[in-house]
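Asks: after the sequence you'll find the predicted model.
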Amino acid sequence: MRRPFACFLITTLPLVALPVTGLLAPPAAAQMMVYDPANHAQNILQAVRALQELEGQVQQLAHEIQMLENMARNLETMPVSVAESIIGQRILQIEAVLRRARGIGYSMADIERAFEAAYPEDYGAATPGAVLVEDARARWRQSRDAFRETLEISAAALAGNEDDAGAVRRLVTESHNAAGALQAAQAGNELAAMTTQQLMQIEAMLAAQHRAVALEEARRLAEETRGRARLQSFLGSGD
């Protein structure tokens, strides 16, 4: 009875072991993953370089944007002109007073003719006394009008000093707070224009004053000539 069981066990043992061996064997399609430290480090270095290049491009774009913003500020103009209306109005006002000049005015074409007529170099002995008196009155009126016009021009020049001072203060503030180079240049130009206006006003006042003084001096000389003519007329009539 023992021998047949032993034979049966030996006979069946290989049959049981075969499936176990087949299960433990690795599949033919499986592949092993190999870690390469050098390749991994190279990949990291390339990524860092790409990131640095991208950061440099971002900084360059930021600089270009800042430059464009600065250019836009430099090209920004002043919202309004501070001095334009003041300068134009003041100069026109003074010109209107100059154009109203009576007698001998400021026209180069008319001065010589009008001066010779009002202030003759000599009177003839036969000049009537009434003509001498009328000429003297005309010259007196011219001198009087010239001094009055001098006062009018001075008043017109000084009438807006408070406005001029306010405009200058505002322009200085605009220049100080200018957003860019163009606004600062415009404020400086308007300050220069205000200075030019002041110089033109001074020029007009000096011209009016010199005109009044010249007419008064001419009147004095004409009166001397008139006195000699009257004396000659009186002496002639006495003979």
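Replies: Arrived safely, thanks for sending. Please read these numbers as outputs of a predicted model, since none were measured by experiment.
Asks: from now on I want contacts and neighbour counts done on CA atoms only, so please keep to that.
Replies: Noted.
Asks: now the helices for this structure?
Replies: 2-24, 37-74, 84-99, 108-118, 129-159, 161-176, 181-238 (DSSP state H).
Asks: turn those helices into CSV, columns for distance to Gln31.
Replies: Output for the helices of the chain, formatted as CSV (distance: least, C-alpha to C-alpha, whole Å):
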stretch, distance to Gln31
helix 2-24, 17
helix 37-74, 19
helix 84-99, 88
helix 108-118, 113
helix 129-159, 103
helix 161-176, 77
helix 181-238, 71
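Asks: quick one: which of these is nearest Ala30?
Replies: Closest to Ala30 of the helices of the chain, according to C-alpha to C-alpha: helix 2-24, at 13.8 Å.
Asks: take the one below as the second:
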Amino acid sequence: MSRTHSAHLLALASATALLASAPADALIVYDPTNYASNVLQAARALEQINNQIRSLQNQATSLLNEGRNLASLPFSSLQALEAQVQQTRTLLTQAERLAYDVRQIDQAFSSRYGTVSASTSNAALVEGARDRWETSVAAFKEALKVQAGVVGNLDGTHSILNALLSRSQSATGALQAAQAGNQLVALQIRQVVDMTAVMAAASRAQAIEAARGATAEAEGRARFARFVKRGPRG
């Protein structure tokens, strides 16, 4: 037997003796069934963790969307619109001589317009005609002022409209879109108010002028009746 072969046998015997003397729990035993069960449990645990992560991500996305939907529109045109409406109302309340008041109009038509007595003096007829003419002039002047005020609102209307359209297109949530839409509706209502004011002022001026013309005809008939009653002078 060679020396090398003898050394190999000696090493093998030593290893066998060490294994025989080692404690039982120091031995490593591979169990395929147990390994497969552990891998399956780890995979299931990982899947649960991934599901929890996805659930948290969905909740975070939902909260972000709710925050966007509840975010208020960082622009308000209501104050400017209210100021423009108030300006138009102020122009209407500045009506001279004959205001937008049912009682005043009724009294004016009872005293200054309508029938004319044939016994009214010439001086009174002239004074009444002058008063009615001045009232008509004032009414047309006020109608022009209202129209000028409404035209002056056009630049502000254009600026507000552009701002609202820009905000509505860039709205990040339902609340911002709704608020932008409401302000656009308010802008349209203000335009309707302006047009109503213009029509009211113009119609008022035309009505006063028509009343003045009718009263002038009544004065003419009264003067003619007085002339016929007195007869021509020789």
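Replies: That came in fine, so what should we check first? Remember, predicted model here, so these are calculated numbers, not experimental data.
Asks: on that earlier part again, please tabulate the helices of the first structure in CSV, including the columns mean neighbour count.
Replies: Output for the helices of the first structure, formatted as CSV (neighbours: other C-alpha atoms under 10 Å):
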stretch, mean neighbour count
helix 2-24, 9
helix 37-74, 12
helix 84-99, 15
helix 108-118, 12
helix 129-159, 17
helix 161-176, 16
helix 181-238, 17
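Asks: excluding its backbone neighbours, what's nearest the aligned partner of Thr150 of the first structure in the second structure?
Replies: Aligned by TM-score structural alignment, Thr150 of the first structure pairs with Ala143 of the second structure. Closest residue to Ala143 of the second structure apart from its sequence neighbours, by C-alpha to C-alpha, 6 or more residues apart in numbering: Ala201 at 4.7 Å.
Asks: who's in contact with the spatially most central residue of the second structure?
Replies: Nearest to the mean C-alpha position of the second structure, by C-alpha atoms, centre = their mean, lies Gln183 at 1.0 Å. Applying C-alpha atoms under 8 Å, 6 or more residues apart in numbering to Gln183 of the second structure gives the contacts Ser76, Ser77, Leu78, Leu164.
Asks: could you identify the most distant pair in the residues you listed?
Replies: Farthest pair in the contacts of Gln183 of the second structure (C-alpha to C-alpha) is Leu78 and Leu164. Separation: 11.1 Å.
Asks: right, and the match of Thr150 of the first structure touches Ala205 too?
Replies: Yes - between Ala143 of the second structure and Ala205 there is a contact under C-alpha atoms under 8 Å: 6.8 Å.
Asks: for stretch 188-206 of the second structure, grab the matching residue range in the first structure.
Replies: Alignment of stretch 188-206 of the second structure against the first structure: residues 195-213, by TM-score structural alignment.
Asks: kindly report the same for stretch 79-97 of the second structure.
Replies: Using TM-score structural alignment, stretch 79-97 of the second structure corresponds to residues 85-103 of the first structure.
Asks: Leu54 of the first structure maps to what in the second structure?
Replies: Under the alignment (TM-score structural alignment), Leu54 of the first structure maps onto Ile49.
Asks: state the distance from that match to Leu40 of the second structure.
Replies: 14 Å (C-alpha to C-alpha, to the nearest Å).
Asks: same question, Asp131 of the second structure
Replies: For Asp131 of the second structure, the distance to Leu40 of the second structure (C-alpha to C-alpha) stands at 105 Å.
Asks: and for Ala124 of the second structure?
Replies: Ala124 of the second structure is 115 Å from Leu40 of the second structure, by C-alpha to C-alpha.
Asks: Val116 of the second structure now?
Replies: For Val116 of the second structure, the distance to Leu40 of the second structure equals 112 Å [C-alpha to C-alpha].
Asks: Tyr113 of the second structure too?
Replies: 104 Å.
Asks: try Ala123 of the second structure
Replies: Relative to Leu40 of the second structure, Ala123 of the second structure is positioned 117 Å away (C-alpha to C-alpha).
Asks: also Val85 of the second structure?
Replies: Distance, Val85 of the second structure to Leu40 of the second structure, using C-alpha to C-alpha: 74 Å.
Asks: now Ala201 of the second structure
Replies: From Ala201 of the second structure over to Leu40 of the second structure the distance is 87 Å, taken as C-alpha to C-alpha.
Asks: cool, and Ala129 of the second structure?
Replies: Between Ala129 of the second structure and Leu40 of the second structure the distance, using C-alpha to C-alpha, works out to 109 Å.
Asks: repeat that for Pro23 of the second structure.
Replies: Distance from Pro23 of the second structure to Leu40 of the second structure, by C-alpha to C-alpha: 31 Å.
Asks: what does Thr90 of the second structure give?
Replies: Distance, Thr90 of the second structure to Leu40 of the second structure, by C-alpha to C-alpha: 82 Å.
Asks: could you do Gly156 of the second structure as well?
Replies: Separation of Gly156 of the second structure from Leu40 of the second structure (C-alpha to C-alpha): 71 Å.
Asks: likewise Glu127 of the second structure?
Replies: In terms of C-alpha to C-alpha, Glu127 of the second structure sits 111 Å off from Leu40 of the second structure.
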